[in-house]
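Novice: Need coordinates for the below:
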Amino acid sequence: MSAPRIAIAYDCLFPYTTGGGERLYRSYAEHLDDLGWDVDYLTAVQWEGAPPAEDAFTVTPVVGRLRLYDGRGVRRNAAALSFAFGLFRHLLRHRRSYDAVIVGALPILNVFAARIALAGSRTRLVADYLEVWGRAQWVEYAGGLWGNVAWALQRAAVRITPIATCHSQLTARQLRREGLRSRLLVSPGLIDGASDVTPRPADDPAYVIYAGRHIADKRVETIPAAVAQARRELPGLELVILGSGPTSDDIRAAVADADGAAWVRMPGFVSEEELSRLVGGAAALVNPSRREGYGLVVVEASAHGTPVILVDDDGNAATELVEPGRNGFVARSAAPADLAHEIVAAVRAGQPLRASARSWYEEALRTRTVRRTTENIARALDANAPTTKDAPR
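Specialist: A predicted model of the protein is given here:
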C-alpha cells in the first residue's frame, strides 16, 4: 500500500527565512515523513534556481518570489493575495492527489484558498493558527479599513475551519471567541529535539539581552530605560540588543535618552554560534513583546539556563511557559519600573535560578515537543495513522 500523501502550505520555508512559523512547518514536514506520510511543502520561491532537494519532503513552489513585508514590518496584502491564489490554483489542480492538507492560517486568506479548492473532495484539511487577534489588534496593526477587513475575514475563516490546531491556551480561547465550533487540537509544545548547548554561569560583567526583530509589537525601545533604572541597584549591568527592523531608530533614540552609549551594544543580527554564546552568557533575556503566539524564546533561553523576563499582556501567550521564580519572571507592564524590578530579581537570583531554568527545559523536553504535536495531528486526520518508521521517541 502506498504512503498517504499530505501537503503543508506556508509562504516561507526554513532556512531561507528564519521565523518561528517556518521552523514549525518544516518540523511538521520532517516528523510526518518519519510517521510514514509522503509530504509536499507548498511555498513561495525563496531560493535561486531549482527548488531545493530535501530528504524528508518535496518542495513545491506555488508562486514566485514575494516581498512579504512593507517598511513598517506589516505583511503586504499583495503578497498574501498572490500566495493564496497560487495555493488555490495548485490545490484545485491536485484536489484528489492529497489525503490531507495542513495550511498555515497566517495570512488568513490561505484558509479560504484551501477550503474552496478542496470543496467536494475527500481531502481532509487542518488550519494551524499560530495567533488569533481580536478586532482592536487588527485595527492597530493594519489601520481602520484593512484592520476591520482582516478581522472579518479571520472570523469567517475560523467558522469554516474543519480541524483547527493552535499552540497556547490563549489562542484556543480566542478561536472559540471568534466562532470556532469544529474540532480543536491544542499542542503540548513546540520543542523540536534536545538542544546541544551546555549551560554555563552568566558572564561577568553581567548583561541582559534582547534577540529578535525590531518591530512595534516587540516594544524593544522600552528596554534601555528599564536597564538604566536597574543599574541604580546593579551599577555594572550592561545591555545587548540583537536584531534590526523598522523600530531600530527608535531603539537607538531610547539608548541615547537613557545615556546608554557606554553600556549598550547593538550588533544587529549575528551568526547562530554567536547568538548561542550571547544568550548563554546573559544574566537574563528580556522580551517585552505585547503579543506572542507561543513563545519559543522561553524554551531556547531555558535550554541555556538563562531566565526570561516577559510582560503580562492579553496577547502574550509566551507567559504560559514561564513559572515565576523557576525559569524567569513576568513583569506587570512594559513600564521601566516594572521591567527593572524583574531584571534586578533575575540578576540577583544568580546561579540557582539558572539551574532551575535548565531543569524546566529538561522537563519540557519530555512533555512539550513538536513530535507529540505532530502525532496528535496525524491521529486527528486518520484514526489508523501510519506508525513511526523508527523506534518510539
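
Novice: hey, let's count contacts and neighbours off CA atoms from now on
Specialist: Noted.

Novice: Pull the number of nearby residues for Arg291.
Specialist: Other residues near Arg291 come to 21 when the count uses other CA atoms under 10 Å.

Novice: Name the residues that touch the helix or strand Leu275 falls within?
Specialist: When elements are assigned from DSSP states H and E, Leu275 belongs to helix 272-281. The contact list for helix 272-281 (CA atoms under 8 Å, 6 or more residues apart in numbering) reads 197, 199-203, 209, 285, 301, 304-306.

Novice: Output the contacting helices and strands for the following helix or strand past it.
Specialist: The helix or strand immediately downstream of helix 272-281 is strand 284-286, counting by DSSP H and E. Here strand 284-286 touches strand 207-210, strand 308-311, helix 336-367, going by 3 or more CA pairs under 8 Å, 6 or more residues apart in numbering; DSSP states H and E.

Novice: To compare against the first, here's the next sequence to fold:
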Amino acid sequence: MTEALSRHILFLNWRDTRHPEGGGSEVYIERMAAEMVARGYRATILCQAYAGAAAEEVKPDGVQVVRRGGRHTVYLFAALVYLAGALGFGPLSGRRFGRPDVIVDVCNGLPFLSRVYARRPVIALVHHVHREQWRVIFGPVPARIGWWIESRLAVRVYRSCPYVTVSESSRAELVGLGVDAERITIIRNGTPAVLTSPVPRTDHPSLLVLGRLVPHKRVELALRATVLLARELPTIELVIAGQGWWEAPLRELTADLGIEHRVRFAGFVTEADKHELLGRSWVALTPSIKEGWGLTIVEAAAHGTPSVAFRSAGGVSEAILDGHTGTLVDDELDFLRAVRRLLRDDERRTEMGRAGRVYARGFTWEASGDAFAGLVSDRLAGVPQGQRVP
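Specialist: Alright, predicted model coming up:
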C-alpha cells in the first residue's frame, strides 16, 4: 500500500459503463480501476464523451473519469489531454487528477497508440482480437485498414510492453499475431455480486439475451430460434436487454418474423433489473461471434441460469464449462437444438444451475485486482515517481 500511495494510473478506454453502448469490457476496466484505488493508487479513466454525461467526475469509488471526443476522435483527444498534462495544463495536470505514472492502453479493435507519444510505462490491455468483427461491421476497405492497425501496427508499437488479456483463447490469438507469450498476463473478470434476493423463474419458457445491440452479437439467431421453438412451446418469451445502434434492424426482423408478442426489448436495465432478469430466465443466450471472456455468462451462472454460446467465440469456451454450466455449440442448427433441449429438460437445467453457481464463485474482482496490482507494481519497479521512460 505504501508503494502505491500517490501513484497514478491512467486507463485509456473508448467508453465507460454509462455510455449507451457500454458493455462487459467497460465493466472490467472500471472494476480494475476501482480495485487500484482500493489499494492506494489514484486512477483516471479517459473515455469518449456522450450526451448527458459530465466532462469530468469522480465516482463514489474514487475513480476519476475524463470524457473527451467521440467514437473516433476520443483517440486523438487522449493524446492531446496527455500531452497537455505533460506541458503543465489540462485535466491531467491539475491537483484533482495529476499526471499518470503508468498508462493502461485498452485496445478495443483500435489502440490508442499511447506508446508513441507517452513517456510513461504502458500496459496494453486486449479483451479479444477483432478479426471477425471488422468484416461484420465495416465495408471491405475499412475492415482491411482496421485489421492492419490491430494485427500489425499495434503489435509493433507495443512490442516492448506487457499485455493483459482475459482468457486463454485471447492469449493464443495475441501470440498468433506475434506478441511474445511471456509478455501476456491473463487476468480474468470477477463475478459481480448478486444484488437481488432469489426470485422465482417465469412460469413459461423464457430466454434472455443481455448485451449491446450491435451486429456481431448476432441477436438475430435468438430471434430465429424463438420462431421455431414457438411451434412446440407456444408460451415462449425472449427478452432482449441492452441498447445499441443495431436495435432498429432487430425490431424490423422481429416484426417480419411475426413474433412481436413473444419478444420484449427491455432497453437499458439497471443492475438490480439485470439481476432479476438473470434470475427469472430459464436459459441465457450468447450468440455473439466473439467475446474476450463472457461476463454475462458467468453472471447468469451465479443465478443458476445456464447459457448457450458458440464454441468458436473466443473466451466463452472458458466462461462455460461445456455440459456442466451451459452448452457450447458449433452452428445455428446446433444452437437451436441445445436451447430446445434445455428448455424441455427441467432436471438438466437445474443440475447446470447448481454447477454454475459453484463455478461463478471461483472468480472474484478482489483476486483479479491483486493480479492487476502486481503487474502495475512490476511495471513501475525501477521507475522513480514522475520519471519518464524512453
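
Novice: State the pair within the contacts of helix 272-281 of the first structure that is farthest apart.
Specialist: Farthest pair in the contacts of helix 272-281 of the first structure (CA to CA) is Val197 and Ile209. Separation: 17.5 Å.

Novice: Tell me which of the two has more neighbours.
Specialist: Neighbour count, other CA under 10 Å: between Val197 of the first structure and Ile209, Ile209 has more, with 23 against 13.

Novice: so how many other residues sit close to the equivalent of Arg332 of the first structure over in the second structure?
Specialist: With TM-score structural alignment defining the correspondence, Arg332 of the first structure maps onto Asp330 in the second structure. Residues near Asp330 of the second structure, counting by other CA under 10 Å, number 12.

Novice: Asp330 of the second structure touches Val308, doesn't it?
Specialist: No - look at Asp330 of the second structure against Val308 with CA atoms under 8 Å: they stay out of range, at 10.7 Å.

Novice: Quickly list what's touching both of those two.
Specialist: Joint contacts of Asp330 of the second structure and Val308 (CA under 8 Å, 6+ apart) do not exist.

Novice: Now stretch 252-262 of the second structure: buried residues?
Specialist: Residues of stretch 252-262 of the second structure classed as buried by neighbour count (16 or more other CA atoms under 10 Å): 253-254, 259-260, 262.

Novice: Would you map the strands across the stretch 151-300 of the second structure?
Specialist: 163-165, 184-186, 206-210, 237-241, 263-267, 283-286 (DSSP state E, counting those that start in this stretch).

Novice: most tightly surrounded among these?
Specialist: Most buried of the strands of the stretch 151-300 of the second structure by mean neighbour count (mean count of other CA atoms under 10 Å) is strand 283-286; its value is a mean of 26.

Novice: about what we covered before: what's the closest of the contacts of helix 272-281 of the first structure to Val45 of the first structure?
Specialist: Ala301 (31.5 Å).

Novice: That closest one: what's it in contact with?
Specialist: With CA under 8 Å, 6+ apart, Ala301 of the first structure has these contacts: 279-280, 285, 307-308.

Novice: out of the residues you listed, which ones does the second structure keep as well?
Specialist: On the basis of both residues aligned by TM-score structural alignment, their matches' CA atoms under 8 Å, what survives of the contacts of Ala301 of the first structure in the second structure is 279-280, 285, 307-308.

Novice: In those residues, which residue is surrounded by the most others?
Specialist: Pro307 (35 neighbours).

Novice: Kindly tell me how buried the closest residue to it other than its chain neighbours is, as a neighbour count.
Specialist: Distances taken as CA to CA, 6 or more residues apart in numbering put Gly328 closest to Pro307 of the first structure, at 4.5 Å, once the chain neighbours are dropped. The tally of other residues near Gly328 of the first structure (other CA under 10 Å) stands at 32.

Novice: doesn't Val311 make contact with Gly328 of the first structure?
Specialist: No - using CA under 8 Å, Gly328 of the first structure makes no contact with Val311, being 11.1 Å away.

Novice: which one in the second structure is aligned with Trp37 of the first structure?
Specialist: Trp37 of the first structure maps onto Tyr41 of the second structure when the alignment is built from TM-score structural alignment.

Novice: Would you confirm that that match contacts His8?
Specialist: Yes - with contact defined as CA under 8 Å, Tyr41 of the second structure reaches His8; the gap is 5.9 Å.

Novice: sorry, back to before: for the residue nearest to Pro307 of the first structure, which residues are in contact?
Specialist: Gly328 of the first structure touches 307-309, 322, 346, 353, 357, counting by CA under 8 Å, 6+ apart.

Novice: Tell me which of the residues you listed persist in the second structure.
Specialist: Those retained in the second structure, by both residues aligned by TM-score structural alignment, their matches' CA under 8 Å: 307-309, 322.

Novice: Thank you, goodbye.
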